[in-house]
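Asks: predicted model, plus sequence, below.
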Amino acid sequence: MRTIEIANGEIRSSEIALGCMRIADMSVKDVSKLINTALEEGINFFDHADIYGGGKSEELFGTALKEMKGVREKIFIQTKCGIRDGYYDFSRDHILEAVDGSLKRLKTDYIDVLLLHRPDALVEPEEVAEAFSILHASGKIRNFGVSNHNPMQIELLSQYLNQRIIVNQLQLSITNTGMIDAGLNVNMQIDKSVDRDGSVLDYCRLNGITIQAWSPFQYGFFEGTFLDNPKFKTLNDEMDKVAKKYDVPKDAIPIAWILKHPAKIQPIVGTTNPKHLKEICQASNVNLTRKEWYDLYKAAGNKLP
């Protein structure tokens, strides 16, 4: 698998990451098999959050990892905090408490990247800065980032932080292309021209922030997958055609479409099926042409101005 550089090369990561949101109901044995499959395919980056499975996902991953000698130092673990039961919390005390909980469940002494999960309307940047400095100085957290944040929210935090924001995790799939649409429809009096995220794609590219794409197979807001969905017949027909040309499973094409973008976006794939994961990872061997990328974009229902 090809690799990308995150944080100016401090992290040499696989260009595809494995998301662990759905592993909470798996056995330790099956989680171990999934991790081993990921490693065999070249994946070395694993994404978590303290709320996934109510903490069970981190716990199972940590148990499985503990039994795999010598693996921890070869991989990167990312987790997120800030979502509580019915509200968001970026307070100093909660961030520190959440990290200690994640470390305990993951059975590790450090976390490679910590993300603030969703923007907290009541955020006090000074408190975030204090928490980050404590965590960095103690060695518990090596790098920091955000999830679902727009450029001005990142700017506000960065004004106070002593550490760089290196990651922004955002929703992106071939059917959820808001961060791309506005840039293609500049100055047009149509819905697609509306900039809903403050030009976050260009902002992250300008500031060396790696965008991680969550739910790369989903349409809408967790409405389901577009793969083999009759609502997206034109898109599936186009993906079938492209997959046949490159002799890869169709599941690889939506990921290859994301990987083609020059921003070096890192898809977070959340499958728990080792066979499916192997199929998806074949995307790393596909280099779509410019025409193929645009044809897939249009097949998803988008029109070029």
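Replies: Perfect, thanks for sending it.
Asks: from now on I want contacts and neighbour counts done on CA atoms only, so please keep to that.
Replies: Fine.
Asks: need the strands for the stretch 201-305 of the chain, in chain order.
Replies: For the stretch 201-305 of the chain, the strands defined by DSSP state E, counting those that start in this stretch cover 210-214, 218-219, 224-225, 266-269.
Asks: out of those strands, flag the one nearest Met188.
Replies: strand 218-219 (24.3 Å; Cα to Cα).
Asks: what's the closest one packed up against?
Replies: strand 224-225 (3 or more Cα pairs under 8 Å, 6 or more residues apart in numbering; DSSP states H and E).
Asks: before we go on, here's another structure to hold up against the first:
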Amino acid sequence: MGLGGTWDDAPYTAADIAHAEAAVEAALDIGITVFDHADIYRRGKSEAVFGELLGRAAGLRERIVLQTKCGIRQADGRRPGMYDLRSGHIVRCVEESLTRLRTDVIDVLLLHRPDPLADPQDTAKALASLHVQGLVRRFGVSNMSAAQIKELQDHLDLPLVADQLEMGLGSRDWVEAGVLVNTPAAAENGFPHGTVEYCRARGIQLQAWGALAQGRYTGPPGTAGPLDAPAAELVADLAERRRTTPETILLWWLQRHPARIAPVIGTSRPERIRACRDAVVREPELTHEEWYELWVAARGGPLP
């Protein structure tokens, strides 16, 4: 999402292409080969800049997994921002993404947000057609509950392979939902309980956006706010003990969960991408106790 320049209609520049190239090189250097896009990022310019790189680097497309999302329509004039999972819109978005990305096929297409007006049978029809045409290899969803996934899957012969959700030490509703069952605080938790378990049981990959918490726990010492400072100090301490980076500790916290969560690191800064290297090449080295210590420190109080 950080590639492609500004969020307005201004065209991307040579500097934006160079920035994207540096980010992609950093990712490939540490073993990252999955690149996550969405048609709305920078109003399509994120995909277009990435397409520039694919056009310039011979063999790059064959080395990577290309994932993108559709289903969000940004506000345009008097039309409000909205969600649209109608079959015609999905097909049109995929065709436009293929053009911007300069590729013949999308490896994974995610439906970006639930559309309350969508007919799941109509949505599934579009996905099946895209697969038969060879335009999309696999499908998943984003920001959807277990019930929403099941409703779509009931109309689709192809298995849904991923659900991308906000998950991380800074966004803990996904893990809190399980332990707040049968407590008054459960009503305040917005995460659909059972979604993690549903995906885990069916082999649906959980992808965590916001995994690095926008730097809340990984900045220089003393820069975290008062609510985040205890967790930030613990992250820094664990990183020193494990001879790794604070970014790795945050990703390990997700990867340590038995659901085998795949973090989406989000950043386009090469130095921060490289700081995630140990999360790619090393197994999570957090003990059971350390994982809980991080959780309690981040939530600011003991577990119920």
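Replies: Everything's here; your move. Model, not experiment: these values are computed from the prediction.
Asks: before we move on, the earlier item: most tightly surrounded among the strands of the stretch 201-305 of the first structure?
Replies: Between the strands of the stretch 201-305 of the first structure, strand 266-269 has the highest mean count of neighbours, a mean of 25, where neighbours are mean count of other Cα atoms under 10 Å.
Asks: strands of the stretch 51-200 of the second structure, start to end?
Replies: 65-70, 72-73, 82-83, 106-111, 136-142, 160-166.
Asks: and the equivalent of Ala137 of the first structure over in the second structure, how far from Ala126 of the second structure?
Replies: When the second structure is aligned by TM-score structural alignment, Ala137 of the first structure is paired with Val132. Using Cα to Cα, to the nearest Å, Val132 of the second structure is found at 10 Å from Ala126 of the second structure.
Asks: those two: who's more crowded?
Replies: Ala126 (20 against 11; other Cα atoms under 10 Å).
Asks: who's in contact with the equivalent of Glu233 of the second structure over in the first structure?
Replies: Using TM-score structural alignment, the partner of Glu233 of the second structure in the first structure is Asp237. Taking Cα atoms under 8 Å, 6 or more residues apart in numbering as the contact definition, Asp237 of the first structure lies against nothing.
Asks: do the same with Arg142 of the first structure
Replies: 110-113, 136.
Asks: same deal with Trp214 of the first structure?
Replies: Counted by Cα under 8 Å, 6+ apart, Trp214 of the first structure has contacts 169-173, 267-269.
Asks: nearest spatial neighbour of the aligned partner of Ala177 of the second structure in the first structure, skipping sequence neighbours?
Replies: Counting by TM-score structural alignment, Ala177 of the second structure corresponds to Ala182 in the first structure. Leaving aside its chain neighbours, Ala182 of the first structure sits nearest to Ser193 (4.4 Å; criterion: Cα to Cα, 6 or more residues apart in numbering).
Asks: these two touch, right, the one you found and Ile180?
Replies: No: applying Cα atoms under 8 Å as the test, Ser193 of the first structure and Ile180 come out as separate, 9.8 Å apart.
Asks: and Ser13 of the first structure, which of the three is it?
Replies: strand (DSSP: H, G, I helix; E, B strand; the rest coil).
Asks: return the residue of the first structure aligned against Leu3 of the second structure.
Replies: By TM-score structural alignment, Leu3 of the second structure lines up with Ile23.
Asks: give me the number of residues near that match?
Replies: 23.
Asks: distance check, it against Phe217 of the first structure.
Replies: Distance from Ile23 of the first structure to Phe217 of the first structure, by Cα to Cα: 17 Å.
Asks: same thing with Asp47 of the first structure?
Replies: For Asp47 of the first structure, the distance to Phe217 of the first structure - Cα to Cα - is 16 Å.
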